[in-house]
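K.L.:
next input, structure requested:
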Amino acid sequence: MDFEYMDSYGISRRYVQNLAQMAKDAIITLLKDTGTCLSKSHYFNQICRQLQQYGTEHTTVKRQKVNIVQNHQYKGHIQTNKQEELIPRLVVATAADSLAEKALIANVIVTTDRDGDNLLFVAIIMRKTKLAMNLINLTTDYSQVRSVNKLRQTALHLAAITNNPIVSRRLVVAGAEIEMQDYNGNTALHIACIQGWAGVVRSLIQHVSYEETKQNSFKIPYVPIPQNFEIRNYDGSPCLMIAICKGYLDIADMLIDIDADINTFDMKTGMTCVHAVTELGLIHLVRYLLSKPNLKINAETYSGYTAMEIAFYRGYADVAALLKVSGANRPRPICIIENLDLEEDRTD
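P.N.:
Purely as a prediction, here's the structure:
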């Protein structure tokens, strides 16, 4: 007689293998049939329907030992009106303590479509937080939350884009790579600073505690938190400069409090934060920066201009006056600044 392994809930290993393979086959078949025009919502709903059809015929979700009847009919109680609850319920029914079984489910999670998006990505994109959390909890290695799609976006990028601090924090705890840059050179922190998502920023810069790591079924490598604030996107901008120029001062304060450099600069122009806000003529932001210690008020751009000179020649008299009373040097004639550049060029 062929005896199957049965877990404490009466679920056989062969059933788990069938479920994992079915879900994977469903995704692959779906991709072949629909191609790249498939919307993420339609993609997700199709998978749910196929899982639902299979699950109602072959599974139970009651957390108790049951007898598998000959016709394999479902014997528990399941609500199928909420698709976002379907996959987690099926997974709970099949996730015994065996790492092998969890690996089978994890294999389904990391299967990708033509855009490189997997089930976790889709759940985050569709703002299905409970589903995303369940999928993260079922991963068996930190590498599974570090995968990238064809836009070089990780799950962490997508959590930042959708303003989901709960999922972004869970990903950080699961070992997500916080310094990964997408196709624009943005880290998840860049995205949060661009959009002004203070909650997401907070989730990305707090150190992971030992208690939080107990959520994982695996060990995570050392991850420097917060990220290196000197990472620039492909526009040359660091996170702090983005937050200040957009007026998200609550985010700027959070970054400065954990030692982000107030004198950080744009790699394309050499502008510091005080140059950038002066260029925009935003006196309230200039005043904000002047209230911070260690600000280099007379720093020069790559072209040799100070913030005072930018304000003076742009005609921002109020900004120039504020810089003057704060100790900025008098503006030099443009010809002198340009000649200094020429002399430097000859020297090089």
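
K.L.:
C-alpha only now, for contacts and for neighbours.
P.N.:
Noted.

K.L.:
identify all contacting residues around stretch 195-205.
P.N.:
Residues from elsewhere that reach stretch 195-205, judged by CA atoms under 8 Å, 6 or more residues apart in numbering: 160-161, 163-166, 168-169, 172, 178, 189, 192-193, 225-227, 243, 248, 250-251, 254.

K.L.:
in helices, which of those residues appear?
P.N.:
160-161, 165-166, 168-169, 172, 189, 192-193, 243, 250-251, 254 (DSSP state H).

K.L.:
so how many other residues sit close to Leu282?
P.N.:
By the measure other CA atoms under 10 Å, the count of residues near Leu282 is 16.

K.L.:
please apply the same query to Arg346.
P.N.:
Arg346 sits with 8 neighbouring residues when counted by other CA under 10 Å.

K.L.:
distance of it relative to Arg202?
P.N.:
To Arg202, Arg346 is 48 Å away according to CA to CA, to the nearest Å.

K.L.:
how about Pro293?
P.N.:
In terms of CA to CA, Pro293 sits 23 Å off from Arg202.

K.L.:
higher neighbour count, the two?
P.N.:
Regarding Pro293 and Arg202, a neighbour count based on other CA under 10 Å identifies Arg202 as having more, with 18 against 8.

K.L.:
and the more buried one, helix, strand or coil?
P.N.:
Under the three-state scheme (DSSP: H, G, I helix; E, B strand; the rest coil), Arg202 adopts helix.

K.L.:
Tyr222 is in contact with Glu177, correct?
P.N.:
No. With contacts counted by CA atoms under 8 Å, Glu177 stays clear of Tyr222, the gap being 10.2 Å.

K.L.:
settle it for me: which of the two has more neighbours?
P.N.:
Neighbour tally, Glu177 and Tyr222, criterion other CA under 10 Å: the higher count belongs to Glu177, 23 against 7.

K.L.:
the structure of the following sequence is requested for comparison with the preceding one:
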Amino acid sequence: MARCRKEAAGWEGDEGQCDSGIESLRSLPGGRDAPAGVEPPVPAEEPPEEKRPGEEPPAEERLDSSYGSGALPEALPRLPPACGTEEPPPVAKGLSRRQLEALNFVSEDGDTLVHLAIIHCAPDVALFCIAHLPTEMLETQNDLFQTPLHLAVYLEQPVVVEALMRKGVNLGLQDRNGNTPLHLACEQQCLYCAQQLLQGTAEPPEHHQDLQLQNWQGLACLHISTLKGNIEMMSLLLQSGANIDVQEGTSGKTPLHLAVECCNRRAVQFLLLNGAYVDAQMYNGCTPLHLAVCHRDAAIASILSHSGADTLLRNMENETAQDLADGNDDLLALLPFDDLKISGKPVVCSELRAQQD
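P.N.:
Predicted coordinates:
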């Protein structure tokens, strides 16, 4: 069977253990508590199964969402058939009590049957569960705080993404790294999944995307797509209302700062053409031009200069871009020495020539 899990750095704990400390989930018989709003059914008593001659006891399998931990089973078991007539009427149409118990299964790692169906590339099982489970159960977060939607996006299963969105699941839930499903779509560069997530079909309205929401690294979706250099994803986010000058949470860099740091000339031009503020300052006062000069990138420094970048803005070290370019003739040629001041205000040469004329 083809493996559907992906290795994700930072998504596993020590020795493959992934314990987030959640105690809000209940496994149905006898484990943790089930999610709120889902009443655990009472399993029907069954006679013990007889061991066939020569049959070996089944080996224990670990089914969890920690990619790469444990062996994958060959296939998920089918839902059990309906029981006898003496069983109480099923709560959902066409489902027996035992089938409902299977649907409400929660593993020791907090994974529901929907999580496991997505991980093991069983979309039919996932879609069946989505159709019969309430929205609250579909928003269950496992021990890594991943919802089924996180996994469907990460493993690029757009059919499952669409089914979950039709049920109105919360799009803003964050995993243990602070990533929403849209963050993961940007990280995986899955444009189609991002388009689905940005369609705004989820209800209620408070579950719509917050495009400025940052993960625990301080990155919004536009920061991630800029770091990836994915112009199509950046364009999609901007069309959907992302703030082009959003500052990341650790140092205050805008997407333009990040594009300059990545020496991505195309991304720099794209952001400037779409209205990025050329003189945006980080928390330490550095502008994109400061960064371009520090990287000795004359091409990007030229683009910023021709876009109106102020060469006299000072950072917290009281340095201008000209100061940082000292000794580099290529950069100094791009930065005219317009450092004359009148009453403490800089006056550029063009203004002086206008006054002389």
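
K.L.:
for my notes, confirm Pro346 of the second structure occurs in a strand.
P.N.:
Yes. Looking at Pro346 of the second structure with three-state DSSP, it is inside a strand.

K.L.:
I'd say it and Arg314 touch.
P.N.:
No. Pro346 of the second structure is beyond contact range of Arg314, at 12.0 Å (criterion: CA under 8 Å).

K.L.:
okay, those two: which has more neighbours?
P.N.:
Arg314 (19 against 13).

K.L.:
any idea how far that one lies from Ala292 of the second structure?
P.N.:
From Arg314 of the second structure across to Ala292 of the second structure, the span is 14 Å (CA to CA).

K.L.:
what do we get in the first structure for Leu273 of the second structure?
P.N.:
When the first structure is aligned by TM-score structural alignment, Leu273 of the second structure is paired with Ser291.

K.L.:
next, count neighbours for that match.
P.N.:
11.

K.L.:
and it, how far is that from Ala307 of the first structure?
P.N.:
16 Å.

K.L.:
sorry, back to before: wait, which of the ones in helices among the contacts of stretch 195-205 of the first structure is closest to Leu323 of the first structure?
P.N.:
Ala243 (21.3 Å; CA to CA).

K.L.:
list the contacts of the closest one.
P.N.:
Contacts of Ala243 of the first structure were listed using CA under 8 Å, 6+ apart, and they are 193-194, 196, 249, 251-252.

K.L.:
ok, and the residues you listed in the second structure?
P.N.:
For those, the contacts that persist in the second structure are 193-194, 196, 249, 251-252, with contact defined as both residues aligned by TM-score structural alignment, their matches' CA atoms under 8 Å.

K.L.:
how about those in CSV, adding distance to Arg89 of the first structure and neighbour count?
P.N.:
Below are those laid out as CSV (distance: CA to CA, whole Å; neighbours: other CA atoms under 10 Å):
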residue, distance to Arg89 of the first structure, neighbour count
Cys193, 35, 25
Ile194, 36, 20
Gly196, 35, 20
Leu249, 42, 17
Ile251, 38, 22
Ala252, 41, 22
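
K.L.:
number of nearby residues for the aligned partner of Val200 of the first structure in the second structure?
P.N.:
When the second structure is aligned by TM-score structural alignment, Val200 of the first structure is paired with Cys193. Neighbour count of Cys193 of the second structure, defined by other CA under 10 Å: 24.

K.L.:
also Val278 of the second structure?
P.N.:
There are 21 residues near Val278 of the second structure, going by other CA under 10 Å.

K.L.:
you'd agree it is up against Leu271?
P.N.:
No. Contact criterion CA under 8 Å: Val278 of the second structure and Leu271 do not qualify, at 9.2 Å.

K.L.:
now do the shared contacts for the two.
P.N.:
Shared contacts of Val278 of the second structure and Leu271 (CA under 8 Å, 6+ apart): Leu256.

K.L.:
would you turn the contacts of Ala243 of the first structure into JSON lines with distance to Met126 of the first structure?
P.N.:
Formatted as JSON lines, the contacts of Ala243 of the first structure follow (distance: CA to CA, whole Å):
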{"residue": "Cys193", "distance to Met126 of the first structure": "21"}
{"residue": "Ile194", "distance to Met126 of the first structure": "21"}
{"residue": "Gly196", "distance to Met126 of the first structure": "20"}
{"residue": "Leu249", "distance to Met126 of the first structure": "29"}
{"residue": "Ile251", "distance to Met126 of the first structure": "26"}
{"residue": "Ala252", "distance to Met126 of the first structure": "29"}
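
K.L.:
what's the burial count for Leu324 of the second structure?
P.N.:
Other residues within reach of Leu324 of the second structure, judged by other CA under 10 Å, total 17.

K.L.:
what sits against it?
P.N.:
Residues in contact with Leu324 of the second structure, defined by CA under 8 Å, 6+ apart, are 290, 293-294.

K.L.:
got a markdown table for these, with secondary structure and neighbour count too?
P.N.:
Shown next, in a markdown table, are the contacts of Leu324 of the second structure (DSSP: H, G, I helix; E, B strand; the rest coil; neighbours: other CA atoms under 10 Å):
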| residue | secondary structure | neighbour count |
| --- | --- | --- |
| His290 | helix | 28 |
| Val293 | helix | 24 |
| Cys294 | helix | 14 |
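
K.L.:
dump the residues you listed to TSV, plus distance to Ile300 of the second structure.
P.N.:
Rendered in TSV, the data for the contacts of Leu324 of the second structure read as follows (distance: CA to CA, whole Å):
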residue	distance to Ile300 of the second structure
His290	11
Val293	9
Cys294	11
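
K.L.:
how about stretch 194-212 of the first structure: buried residues?
P.N.:
194-205, 208 (16 or more other CA atoms under 10 Å).
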